[in-house]
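Participant: got a predicted structure here, sequence first:
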Amino acid sequence: MDAESKPPAPTTLHDVPDRLLEPILARLMASPLCLARAAATCKRWRRIMGRTRFFLSEVDRVGYRQAPQPRPVAGNYRSRLSSLGGREFVFVPTPPAARYGIKNSHFSLDFLPGGCRKWEVVDTSRSLVLLAKKRKGAWMRRCFPSLLVCEPATRRYQLIPRMEEMKHHRCLGSYLVGTERCTEFKPSGDRRLLDTMQTFKVVCVAYQGHDRLCDDVGSARACIFARKTEVRKGRPETHTWYAERSRCLGYNYNAHLHGADSLHFLGHAEGSLFWSIKGDKECLVSYGGPWLPENFNGTVLRVTDDSAYENVQFVCLQGSTLQIFVIPTVAYLSIGWELHKSLELMEATRGLTGYKEEYFDGSLKVVMTSPKFIVLALENGTWLFSIDLDTMEVAKCNHKTVDHLGILDFPCELPWPPTLRACVGSCVRQGQGPCSHACIC
């Protein structure tokens, strides 16, 4: 051996090629904390973990419902009185998220154009937030709004152009859909994970009155803004608005609205929106998605989805019995419906203060609904009680405590693929403000 030759350098982790290092790092998927620590190790690891295909296996596992996976809810946007007058929305982290170091500043809306005080939250879906520009005047607040969609965790936003031909129509509600995790095939044949900021849809329901009919008879029209280009018959190929009529389900497929207030929003689940129409009989209206069978005789109070398998849940009231029906889905296809939970309210409320058995001789009145709670009262509006939809526990409440049940909360989840807050380079702003779209100093 030549005395001047140097021994070979020891093999290190940096010698492992990307194709072998990627499956090793993928094993950290079960722990968000380990995922963040690995991303902060070096630029190379962060580059590998930032690839969208790194999370494809997780999407496939969730898509085929191999195991329940709670959604990573970071917190809720809540409306409160502002010290400067009016109302403002603040972000309140959930206790698990707070333990991981998530602060309300991470989900601040101060990056919005014109400042956050000019916007109000109207809906959320996964990691995205839908906001409407505040307006003065009662009539202007009812008209078609100016909208914006943003992802607070990455401080990205997109202004939604207004549908000019509908700008003077009354808007019954604005909703955010199309944020489910999905993939698409590239021309090369490989798949890539789509960003929710590329796939979302905004649905605005406008009321159109019929001029030649009396009693304020009209119909609802669903106006959809699709962020992702959809080449279909009758739909534009650019990112703009198009209109569809909502499908009327149940006993009457041609039901009309007797005034704008006769349409009541029930909730959205798995990319579908649900309403009920009040009238001689109450029917269900939806934009996409499954529904209960036509022979169902109860009243639908709320439609939501669970936090694990992402099934569609219908919260219904039949007499004095509260029932939750679930429509299981496999690969986003409906496979039937089943009774998930049932609660006899007369027996469940027997131990509450002020209970009287004759209270249930008449009908019950729905005071408020939310994805987690239902508040019911007697027909005259007295003796309120709430039902926790997760535990089916009942509790006495009053009008002052209703607002504390999370009725006006807008949940916001962590983005997927996850935003890795790891500074591995020099801050371009010397520690003042965000150094990139994915890192806040």
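Facilitator: Thanks, I have it.

Participant: rest of the way, CA atoms for contacts and neighbours
Facilitator: OK.

Participant: residue boundaries of the strands in the stretch 151-300 of the chain?
Facilitator: 156-160, 170-177, 183-185, 191-193, 201-209, 217-226, 241-245, 247-249, 257-258, 263-269, 272-277, 283-287, 299-305 (DSSP state E, counting those that start in this stretch).

Participant: now distance to D123 and mean neighbour count too, for those, in CSV please.
Facilitator: Formatted as CSV, the strands of the stretch 151-300 of the chain follow (distance: least, C-alpha to C-alpha, whole Å; neighbours: other C-alpha atoms under 10 Å):
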stretch, distance to D123, mean neighbour count
strand 156-160, 14, 16
strand 170-177, 6, 22
strand 183-185, 24, 12
strand 191-193, 24, 17
strand 201-209, 10, 22
strand 217-226, 15, 20
strand 241-245, 19, 16
strand 247-249, 22, 18
strand 257-258, 24, 19
strand 263-269, 10, 20
strand 272-277, 12, 22
strand 283-287, 16, 22
strand 299-305, 14, 22
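
Participant: ok, which of the ones you listed comes nearest G86?
Facilitator: Smallest distance to G86 across the strands of the stretch 151-300 of the chain (C-alpha to C-alpha): 21.2 Å, for strand 170-177.

Participant: next up, a second structure to put side by side with the first:
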Amino acid sequence: MYLQSMPVDIQEHILLQLDSPICLVCASTTCKLWRRIIAGTVFLKRFRSLHKPPVVGYYHQSDQSPASVRSFKPSPQVTTAIASRYDSLDHFLPLAWLFTGTVKDSRGSLLLVEIATMKEDTLRQHLYVVEPLTQQSKAIAVYKATTPAIPCEIQAFLLDGAKPGEIGMSNFRVVCLSKNGTVAGIITQDGPIREVKTGNDHGKYMGYLGSAAGSMYWYTKPRTVFAFDKTTAEFSSSSLPDTDDFVQPTISTKFAVTAGRDGQARIVFLAGDTLKIFARPKPRSGDDWVLEKSVQQPSAVTLGVPRPQRFTFGRSVPLC
């Protein structure tokens, strides 16, 4: 009787606190309502986002000097033998990895590694997809800097392969953005780069905000948001409200992207001591963002919205 009188959203919140898929299956046998809640697509997406799989460990490195501080920290539950596989990239990657290599992204059991080399006074950036556990690597692209000795600001990210939810050395995609953000490239394990227009015709730098609700998000001044749909591999653009909030020089450090309880993306922005949450009333291409909620925070406890990293720092590698 008590459960029947409890609002459904409260019951959903309780079920989301379960820390095991096994417990979730057991809970689904309790009653028809809980079975219907747990079987819902939105609920399952939220559950997966809250309860990440175990991780092998974390790669840590500095953008300024990757080789000198690059390290791998295994999780306590990982055996020494498995951890050593992830800490031994030096043994099967090109020698240049020791001096210029950086881990740009990770997904599943794979890493996306960037290695820079100099040839005829021109900096070249090479991308490798790496599987540390099997010590396999595959070169997938080479980029050339427009100015000698100055690195390109190529952004690159790992995605699942053609089959959603599956990724491996024979099934992956890589998304790369050009320095000026006007063109993106989609690379698969066995195909050439397929160019995709981002819609950023002005060539303004696109700051990566994060990933949520099946899409990746970038921001350009003064208030444009670009979204990349991971399923369709297409970009769309939308706008934030026309206010004075988005004119600060360090605007990109105050954004974060997350998913709401309805499974749709939200943009969280820190304006002074106030967190502003923006939503799209109709989550379709071209719909602009509106202010959904403002949350006032005492300045003494305001820590700021975590800055999304363009380069990997503390990226987790799930157990495979």
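Facilitator: Perfect, I can see it now. Bear in mind the structure is a predicted one, so any value in this text is a computation, not a measurement.

Participant: dump the strands of the stretch 151-300 of the first structure into TSV; add distance to G101 of the first structure as well.
Facilitator: Shown next, in TSV, are the strands of the stretch 151-300 of the first structure (distance: least, C-alpha to C-alpha, whole Å):
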stretch	distance to G101 of the first structure
strand 156-160	21
strand 170-177	28
strand 183-185	30
strand 191-193	27
strand 201-209	31
strand 217-226	35
strand 241-245	39
strand 247-249	44
strand 257-258	48
strand 263-269	29
strand 272-277	33
strand 283-287	38
strand 299-305	27
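
Participant: of those strands, which is nearest K136 of the first structure?
Facilitator: Comparing the strands of the stretch 151-300 of the first structure by C-alpha to C-alpha, strand 170-177 comes nearest, at 15.1 Å.

Participant: list the helices and strands the closest one packs on?
Facilitator: Secondary-structure packing of strand 170-177 of the first structure (3 or more C-alpha pairs under 8 Å, 6 or more residues apart in numbering; DSSP states H and E): strand 119-125, strand 128-133, helix 138-142, strand 201-209.

Participant: can you lay out those as TSV showing distance to W241 of the first structure?
Facilitator: Below are those laid out as TSV (distance: least, C-alpha to C-alpha, whole Å):
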stretch	distance to W241 of the first structure
strand 119-125	19
strand 128-133	16
helix 138-142	19
strand 201-209	9
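
Participant: for V367 of the first structure, which of the ones you listed is the nearest?
Facilitator: Closest approach to V367 of the first structure among those (C-alpha to C-alpha): strand 119-125, 20.0 Å.

Participant: from the chain's centroid, how far away is that closest one?
Facilitator: Its chain's C-alpha centre and that of strand 119-125 of the first structure lie 10 Å apart, by C-alpha atoms, centre = their mean, to the nearest Å.

Participant: and that strand, what does it pack onto?
Facilitator: Against strand 119-125 of the first structure (3+ C-alpha pairs under 8 Å, 6+ apart) you get strand 87-93, strand 128-133, strand 170-177, strand 410-413.

Participant: recalculate using a threshold of 7 Å.
Facilitator: strand 128-133, strand 170-177, strand 410-413 (3 or more C-alpha pairs under 7 Å, 6 or more residues apart in numbering; DSSP states H and E).

Participant: buried residues in that strand?
Facilitator: Residues of strand 119-125 of the first structure classed as buried: W119, E120, V121, V122, D123, T124, S125 (neighbour count, 16 or more other C-alpha atoms under 10 Å).
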